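[1] Next come a sequence and a model predicted from it.
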Amino acid sequence: MNDSVVVISSDIVLTSILERLLSAFDVTTFKDITASLDLIYNRQPNLVVIEIGRADAPAVRIINDLKNDPVFGRLPIIAIFGDDYSVDSWNELLVDDFVWRSDMERKILLRVQLCLARAERVVEINPLTRLPGNITISRQIMTRLDNGDTFALAYADLDFFKPFNDKYGFGRGDEVLKMVGRLILNIVREQQPQGSFIGHIGGDDFVFIMDVDKVEGTATQIISYYKQIVPTFYDMDDRQRGSIVSVDREGRQKSFPLMSISIGIAHNKLRSFVHYGEMVEVASEMKKHAKGKKGSAYSIDRRTLSKKKES
């Protein structure tokens, strides 16, 4: 599968040249950055090439917001400048590379290839969902704890994913994981555009971080949409029956229900955590509690240090 590149320019001639020069990639073009945001947020391209002019303050602001975002901050962005453009400080325009318009036809392909190769080496993201992985997840939790932030950590995974994978194959299983990643990302972003975080631990394990007062409503919405979408990944007979026949971990044939999602939620509003591992452990415990409920469900820790009750 070719790397996906978003090209943003209001200049039709420039766009046409870039489409020709970058024909080896899966190129999608937009006239302005605002129009491209839906694709960037939902499909997360491998790279963005954008023409920036002197009066493009809104575009610069959006670029800086993306680069400061924990999920999209590692998206490589190449700027194309007119030869009379000047940058006073690279701290004010957070792009990864740039090309002068007069040099574009000669240099843009090499710059794109270099940016993609650099991203492959240094970016710690899940290659399937394009979400940040374990190192970033741990850093996000620890930084918030060190800063004294009050927040919720939700830990989600799929029940009966392995039997589904064994029956339908890894290709369809990967499509389910990409759907779940997009679903969580879109709903969390919709509920809390600023200060939230979504990560992919690996396999069918995901996490998201957000404000405590928003996390239960978000979990409920994720579960609701998930229950509507996931049956579409099954063949009609299995969907109508509400179960599949697959093999268990001992290799024995067995009937399994359709996949459900379990979400465990920990937060530091009622208790404190010193290390991210402590918070992850509580979220994992709550996820195990959610798995004890029928179907898709979430459980949130409501205990304090002095009162050991779970709800």
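    Structure received. Here the structure is a predicted model, which means the values were calculated and not measured.
[2] contacts, neighbours, all on C-alpha from now
    Fine.
[3] how close does Asp213 get to Val207?
    Applying Cα to Cα, to the nearest Å, the value for Asp213 to Val207 is 17 Å.
[4] Those two: which is more packed in?
    Comparing Asp213 with Val207 by neighbour count (other Cα atoms under 10 Å), the higher total belongs to Val207, at 24 against 11.
[5] this is the comparison structure:
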Amino acid sequence: MESCMFPRKQNAILITDDDSLRELIYGLFPPDVMEWTHYRRATAAVEALFNEPPDLLLADNRLTDISGAEVASMVKSENVYRQLPVMLCLPPEDLEKGMDFSLIEADDFLLLPVGAAEARSRICLTISRALRSLDANPLSKLPGNTSIIQRIQDLIDRREDFALAYVDLDYFKSYNDKYGFSRGDEALMMTARVIVNTVRGFGGTASFVGHVGGDDFVFIMPPKHIEEACQRLIATFDQIIPNFYDHDDRERGRICSTDRQGNIREFPIMAISLAVVFNCNGSLKHYGEASAIAMGLKKKAKEIETSCYVLDRRKSNCDS
């Protein structure tokens, strides 16, 4: 049996109460290629799905609590999870009745009953297609630079009021140098989840979260919510981040690491800096303006050792 050539082990969620289908899916790939998490009910899977996004979601459309099609629509309606590949397991009668895939937005489907060879091939195709989407950040799965620029410019062109927050981790390099890339990636993933969950907590469809790369993120929200979002984000991050340090470093509140000149020195526990740019009444004409303003604000924020946010007060008087 040939396996897909993925750059790393894939984590997938399967939602079905059909034991025979579960056994077939679990036998498609070696555990070092694909690791499945199984749920019998969609309601039990949704919270885990949003907190720990998988590389693939496979949902049975015959579920009794929430259909697979409804789960797919739920996932794709969340801007930050639109790039998560979703497959449906469909009985023939569902196709015969007709399904509007422009509304469901599933990426592919398995027609039941399905053989192992076809299921394996279609799953491989779906994941490979998703991996070819170079824009998504490979670590966080959040939209990358192209999507970020397009979203900002689109909002500017439509003269919509918005607040754009640039997020940066302070002292991340020193943490990465001491604890290694694996633990550094864990800290970045935690940061991504905290940002996403903070933004989602305000509801609405006008929000957006992107991962520029490394320890740089952005998010977009209506101006009226941005300051409270910054406060919540900082409070949550500061509560969680000490747990990513060894006990002695956590108690001391500092670590010894190498600076950019190669000198050994002490660094504080990681902090998070936010620089917020406003587009009010068409004040911005190009996304480059937002970036230039943010760079100046970030310098001010980084002068403070603790987590903080800086607002571009000159342009913050947006209409509520």
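    Structure received. Computed from a prediction, not measured in an experiment: that's the story for all the values here.
[6] How alike are these chains, TM-score-wise?
    The TM-score (TM-score structural alignment, normalised by the length of the first structure) is 0.90; 306 aligned residues with a Cα RMSD of 2.3 Å.
[7] Spatially, which residue comes closest to the alignment partner in the second structure of Met142 of the first structure, not counting chain neighbours?
    Using TM-score structural alignment as the criterion, Met142 of the first structure maps onto Gln153 of the second structure. In this structure, Gln153 of the second structure finds its nearest non-sequential neighbour in Tyr287, 5.5 Å apart by Cα to Cα, 6 or more residues apart in numbering.
[8] And for Gln150 of the second structure, the neighbour number?
    12.
[9] which SS class is it?
    At Gln150 of the second structure the chain is in helix, as set by DSSP: H, G, I helix; E, B strand; the rest coil.
[10] Aligned to Tyr85 of the first structure, what sits in the second structure?
    Tyr85 of the first structure maps onto Asp94 in the second structure, by TM-score structural alignment.
[11] so that match sits in a helix?
    Yes. Under three-state DSSP, Asp94 of the second structure falls within a helix.
[12] what about it, distance to Leu112 of the second structure?
    On the measure of Cα to Cα, Asp94 of the second structure and Leu112 of the second structure end up 10 Å apart.
[13] And for Lys97 of the second structure?
    Taken as Cα to Cα, the span from Lys97 of the second structure to Leu112 of the second structure is 15 Å.
[14] Glu118 of the second structure too?
    On the measure of Cα to Cα, Glu118 of the second structure and Leu112 of the second structure end up 11 Å apart.
[15] Any buried residues in stretch 147-167 of the second structure, and which?
    147-148, 151-153, 155-156, 159, 161-167 (16 or more other Cα atoms under 10 Å).
[16] no no, stretch 239-252 of the second structure
    Buried residues in stretch 239-252 of the second structure (16+ other Cα under 10 Å): Ile241, Pro242, Phe244, Tyr245, Arg250.
[17] so that stretch aligns onto which residues of the first structure?
    The aligned range for stretch 239-252 of the second structure is 228-241, by TM-score structural alignment.
[18] Straight-line length of the matching stretch, end to end?
    Stretch 228-241 of the first structure stretches 16 Å from its first residue to its last (Cα to Cα).
[19] Contacts for that stretch, please.
    Arg172, Val176, Ile244, Leu258, Met259 (Cα atoms under 8 Å, 6 or more residues apart in numbering).
[20] at 10 Å what do you get?
    Contact with stretch 228-241 of the first structure is made by 164, 168, 172-173, 175-176, 179-180, 183, 223, 242-245, 257-261, as judged by Cα atoms under 10 Å, 6 or more residues apart in numbering.
[21] Make a ChimeraX selection of the buried ones in those.
    Buried residues among the contacts of stretch 228-241 of the first structure (16+ other Cα under 10 Å), as a ChimeraX selection:
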select :164,173,176,179,180,183,223,243,244,257,258,259,260,261
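[22] on that earlier part again, neighbour count winner among Glu118 and Leu112 of the second structure?
    Between Glu118 of the second structure and Leu112, counted using other Cα under 10 Å, Leu112 has the larger neighbour count: 15 against 12.
[23] Relative to Ser262 of the first structure, how far out is the equivalent of the more buried one over in the first structure?
    By TM-score structural alignment, Leu112 of the second structure lines up with Arg101 in the first structure. Taking Cα to Cα as the measure, Arg101 of the first structure and Ser262 of the first structure are separated by 51 Å.
[24] what does Asp174 of the first structure give?
    Taken as Cα to Cα, the span from Asp174 of the first structure to Ser262 of the first structure is 18 Å.
[25] all helices of the stretch 151-300 of the first structure, in order?
    Assigned by DSSP state H, counting those that start in this stretch, the helices in the stretch 151-300 of the first structure fall at 161-168, 170-191, 212-229, 236-241, 276-291.
[26] so which of the ones you listed gets nearest Ile33 of the first structure?
    helix 170-191 (18.2 Å; Cα to Cα).
[27] Mean per-residue distance, that closest one versus the second structure.
    In this overlay with the second structure, the average offset of helix 170-191 of the first structure from its partner residues is 1.2 Å by mean Cα distance after the TM-score superposition for the first structure.
[28] that older thread, which of the helices of the stretch 151-300 of the first structure is buried the deepest?
    The highest average neighbour count among the helices of the stretch 151-300 of the first structure, using mean count of other Cα atoms under 10 Å, belongs to helix 276-291 at a mean of 20.
[29] equivalent range in the second structure for that one?
    Using TM-score structural alignment, helix 276-291 of the first structure pairs with 287-302 in the second structure.
[30] check contacts around the residue at the greatest distance from the centre of the second structure.
    The centre of the second structure is farthest from one residue, Glu96, which by Cα atoms, centre = their mean lies 35.5 Å away. Residues near Glu96 of the second structure by Cα under 10 Å, 6+ apart: none.
[31] Quick check: it vs Leu112 of the second structure, distance?
    Going from Glu96 of the second structure to Leu112 of the second structure by Cα to Cα gives 13 Å.
[32] can you check Ile25 of the second structure too?
    Applying Cα to Cα to Ile25 of the second structure and Leu112 of the second structure gives a distance of 12 Å.
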